[in-house]
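1. sequence and predicted structure are below.
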Amino acid sequence: MSQSIGITKYQLFCVVAASAGPINFGWNFGVTNLPGDAITKCINGPAHLIGGLPSCIPTSDTIWGLVVGCFALGCLTGALASPHYSNIYGRKTVLIYSNVPAIAAAIILALAVDLAMLVLARILVGVAMGASVCTFATYVVEITTPRARNSLGAMTQFGIIFGIMLSQTTSLGLSNSPLWRVLFAMTGALSLASMAVLRSCVESPKWLAMKGHLAESREALQRLRGDADCTTEFAQIASIVSCSSSGTEMVSSNIGAGDGCPKTCSVIEVLLGRTPDNLRHQLLVAATIMLAQQASGIGGVSFFSYSLFSSVTASNPSGSTSSPTLAQILTSVMAITGTLTMPISMVLAVYFGRRPLLIISHVLMGLCCVLISVGSIVGASSLTITMVFIYFSAFMIGAGPIPWIVPSEMTPTYAVAAIGAISSCVGYVCIFAIGLAFAPLLKALGGYTFLLFGAMNILAALFFYVYLPETKDRQVAEVVSVHSVGIHSVLRAKYRIEQQKDPEL
């Protein structure tokens, strides 16, 4: 049967094509890292005009943190808007047209003459990336089988880290004046490529069925499943339409599979608990898992790894030379290391559950944070640099990819877009806060900064040990039928996934 097959060629093509959005997100996430000093501190020489545009835009670290963090504010707006538009116009349509504001932002970035233009462009490109990444996560879950999702579900984080790696390595040659403008504007080229390749992908079969386009839904499903028999799977998807036609609102466990009533729930309805199933536990876990991802300190490392490495490689400070500094080279190598670690993470996801990988990831990151602080405090730069690399790799095996997968795997179709948007927004608020506060925090606390992140990682591991249900290789209906009973500890036997929901709970 089609539900039990793995990855097909066309399914892989659609996921890879749609991952252009996360790649662009990663590009914009990391692109401000290396050229920051060239822009704000004019290290390539006094400010002057080049082709009528200023060579640099001097400002303080705090204000530059605001420019960096504004990207997350835009992402928050895009993520909140994406469920509404993807439910109306389709996942593929939103993935394609979310690139339009990114292209506009690229033009503004290339022509920026002051901080206001940089802030506007960062917010605008954030809106595009927030909508794209949030919709991508939903799209992947809706076009893949449970087996294929074990690997392809990590494509969100893989795309993001690949984009960060591209931006960091490209920045080595483009971080001076006036080439930082070219670097910032490249997001437009990525967006144009994304729009072109996405036109060859199919729309989500589940979305098509929810809109009553059964023939198109079956055709899309068959293309995604190759030669497999899709009769049973399509019948489950088609039941959405039959529910709509009968006018009944199903509240049984069937709706947990996303095969009941097709009425989609908004963000407000989910927050207020106005859903057929009790999704309080799913909402708590989805929000916390994204909060923990950013509270782990990854945002600070990604945004300001150059500053961090510079602080422990004082013998090779940044200057006005065109040659890359040791800190810049280490930043790029770290991004490459993260990219190389992601395939390992995708393999681990096939054999191990989401829960153990996430817990192990946060524990390792917590230990690394403590050792980063120790190395910084005692002046052991080699220890600090080594631990940053291990920290980044530990992030990639669990805390990086899993938060993008789990919310969709434990949430019924009618609420998956809304809960995905809520969890994404929690993450974006944290990204903004860390982008704004990390540089001043690092300056004020020095080596002690990462002790805070170490504590956050240990707390996150404890939370997931108690509350995170296992979702690997399980249908959404199974997870919903057991865990839609309000907030509870998953350690208790009666909440094991193999058991059915007890109406008395």
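-> Looks like it came in fine.
2. when you work out contacts or count neighbours from here on, use the C-alpha atoms and nothing else.
-> Will do.
3. look up how far residue 182 lies from residue 167.
-> Counting by C-alpha to C-alpha, to the nearest Å, the gap between residue 167 and residue 182 amounts to 12 Å.
4. more neighbours: the two, which one.
-> The neighbour comparison of residue 167 against residue 182 (other C-alpha atoms under 10 Å) goes to residue 167, with 29 against 16.
5. just the element for the more buried one, please.
-> Mapping residue 167 onto the secondary structure by DSSP states H and E places it in helix 155-174.
6. buried sites along that helix?
-> Using 16 or more other C-alpha atoms under 10 Å as the burial criterion, the residues of helix 155-174 that qualify are 155-169, 171-172, 174.
7. strands of the protein, residue ranges please.
-> Chain-ordered strands for the chain, with DSSP state E as the definition, fall at 49-50, 53-54.
8. if we can go back for a sec, same for the helix holding residue 167, what does it pack against?
-> For helix 155-174, the helices and strands in contact under the criterion 3 or more C-alpha pairs under 8 Å, 6 or more residues apart in numbering; DSSP states H and E are helix 20-30, helix 115-143, helix 179-198, helix 326-351.
9. pick the most deeply packed of those helices.
-> Relative to the other members of the helices and strands packed on helix 155-174, helix 20-30 carries the highest mean neighbour count by mean count of other C-alpha atoms under 10 Å, namely a mean of 28.
10. now do the helix holding residue 167: everything it contacts.
-> Under the criterion C-alpha atoms under 8 Å, 6 or more residues apart in numbering, residues 15-16, 19-31, 33-35, 133, 136-137, 180, 182-183, 324, 328-329, 331-332, 335-336, 338-339, 342, 396, 400-401, 404 lie in contact with helix 155-174.
11. got another one to weigh against that:
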Amino acid sequence: MTTATPPQVAARGRRGAVLGASTIAALGGLLFGYDTGVISAALLYIAPEFALSDAAQQFVVASLLLGAIAGAVGAGPLVDRIGRKTTLIVLSAVFTLGALLSALAPSTDVLVVARILLGLAIGGSSLVVPTYIAEIAPPTLRGRLVSMNQLMITIGIFTSYLVGYAFAESGGWRWMLGLAVVPSVIMLIGLFTLAESPRWLLTKGRAEEARNALLRTHSPADADASLDEMRETMREESRFSYRDLLKPKLRPAVLLGFAVAATNQLVGVNAVIYYAPTILKQAGMGDSAAILSSVGIGAANMIFTMLALLLIDKVGRRPLLLGGTAVVVAVLFGLGALYLLPSVHGLGLLLTAGLMLYEAAFAASLGLAIWLINSEVFPTAVRGKAAGVGTVTHWGLDFLISISVLTLINALTATGLFWIYGLFGLVGLVYLYRNLPETKNRTLEDIESSLRGRSEA
């Protein structure tokens, strides 16, 4: 029997520390998923209680996205001013307040205010959580730990569907919305045990504190190396402004980041996340059956996100993204065609199967790509500024999708809705096929050169 040497014990301790800190921060991703997904079931009971029209239902859903746009834009200056940890503490408090206010809302107006608050927290966390995890993680664990945020989002969505089904029989929409308090309070308490981001401390001239923070998750040699890397990156970033994103050298990467973010939303994924039970109910399913079907859709999203995380470094970005997007487009046209068939027996079950396939293909391609591609196609010095373009595109289009779903179904039928999303997806697929390079195992300089070559071809 062998015993672990002190260095091995220390390494395990550091690994446990960074995993624990990343998990606490990634609860922001779980809350992101839960608060966006739970409205799909709750809306079936909120609408009759408050006598909401289709337009009012859409605004209740979309109000969260208004907050998310503001949160994503406002979090950047805030996180640089007060720090990553402090910003996360503020966001978790807002998550808690929004969940409580949602559960207690006496009117539609109060519910909308609560969802705007939740949106502020979601938009902010979509920026701050990956940033914080990336800045505390050792290089060997950074990719997997940052990807944990996306996985937690899918777990949050799946959990919200399970909770929705659990309270479907009683119509307890207030419980559905209010249970988000549990992870938000856990996150709030846990954050007080974490260190501040070493990179932020370094930007404030607190080099010794930055090194001490790194030593919680890095060996001494790795901590010193990381500090040197941060200093070099900060010097590079200071040379660039947002105006530089328009220069010819960076334009191909910016356009690609925009195209991935736009395609991610324009295939209608959040129409499915927010309105799946409503769509299935309109196809003849009862409330409980429609919500149970959405659980299967959420499970497909979560499971295939896990599989994609395992495969992304083996198969590559380009095959997964292009192959998955092609399946998404084909399924969208197929779903639209289902509504044209006369008197289809079991239409609800066929739609459920189609939506599960759609969500699985999306999760394994566009679901990961919006964050991964944006993190790989930009030079390090402008990555933060450039990724903001994709983030604002994501939330802006998410808002437009969420506020138009029921209106488009009434105007164009469900067939028209799915086919419009399919056409958008087809345009995005063609653009990505022509312009997306493979980024697996390639240097940033090589990727940048490849992008310029494609744009000039």
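-> Looks like it arrived, so ask away. Only a predicted model underlies this, so the values are computations on that prediction, with no experimental measurement involved.
12. before we move on, the earlier item: and the strands of structure 1: which comes nearest residue 190 of structure 1?
-> Evaluated with C-alpha to C-alpha, the strands of structure 1 place strand 53-54 nearest to residue 190 of structure 1, the distance being 23.9 Å.
13. so stretch 152-162 of structure 2 aligns onto which residues of structure 1?
-> The aligned range for stretch 152-162 of structure 2 in structure 1 is 159-169, by TM-score structural alignment.
14. sorry, wrong one. I was asking about stretch 27-45 of structure 2.
-> Using TM-score structural alignment, the residues of structure 1 aligned to stretch 27-45 of structure 2 are 20-38.
15. ok, stretch 98-114 of structure 2 next?
-> The counterpart of stretch 98-114 of structure 2 in structure 1, counting by TM-score structural alignment, spans residues 105-121.
16. now find how far off-centre the matching stretch is within its chain.
-> On the basis of C-alpha atoms, centre = their mean, to the nearest Å, stretch 105-121 of structure 1 is displaced by 24 Å from the centre of the chain it belongs to.
17. re earlier: quick one: end-to-end distance for the match of stretch 27-45 of structure 2.
-> In stretch 20-38 of structure 1, first residue to last residue: 28 Å (C-alpha to C-alpha).
18. sorry, back to before: could you dump the helices and strands packed on helix 155-174 of structure 1 into a markdown table and include distance to residue 467 of structure 1?
-> Written out in a markdown table, the entries for these read as follows (distance: least, C-alpha to C-alpha, whole Å):
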| stretch | distance to residue 467 of structure 1 |
| --- | --- |
| helix 20-30 | 28 |
| helix 115-143 | 22 |
| helix 179-198 | 37 |
| helix 326-351 | 20 |
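19. quick one: which of those helices is nearest residue 96 of structure 1?
-> When these are compared for distance to residue 96 of structure 1 using C-alpha to C-alpha, the nearest one is helix 179-198, at 5.1 Å.
20. in structure 2, what stretch matches that closest one?
-> Across structure 2, the stretch matching helix 179-198 of structure 1 (TM-score structural alignment) is residues 172-191.
21. likewise stretch 86-96 of structure 1?
-> For stretch 86-96 of structure 1, the matching stretch in structure 2 spans residues 79-89, with TM-score structural alignment as the criterion.
22. what does that stretch rub up against?
-> Residues lying outside stretch 79-89 of structure 2 but in contact with it, judged by C-alpha under 8 Å, 6+ apart, are 25, 75, 78, 125, 128-129, 131-132, 188, 191-192, 194-197, 200-201.
23. which of the strands of structure 1 sits most buried?
-> Counting by mean count of other C-alpha under 10 Å, strand 53-54 has the highest mean neighbour count of the strands of structure 1, with a mean of 16.
24. so how far is residue 224 of structure 2 from the nearest residue to residue 438 of structure 2 once chain neighbours are set aside?
-> Once flanking residues are discounted, residue 438 of structure 2 sits nearest to residue 318: 5.3 Å by C-alpha to C-alpha, 6 or more residues apart in numbering. Between residue 318 of structure 2 and residue 224 of structure 2 the distance, using C-alpha to C-alpha, works out to 35 Å.
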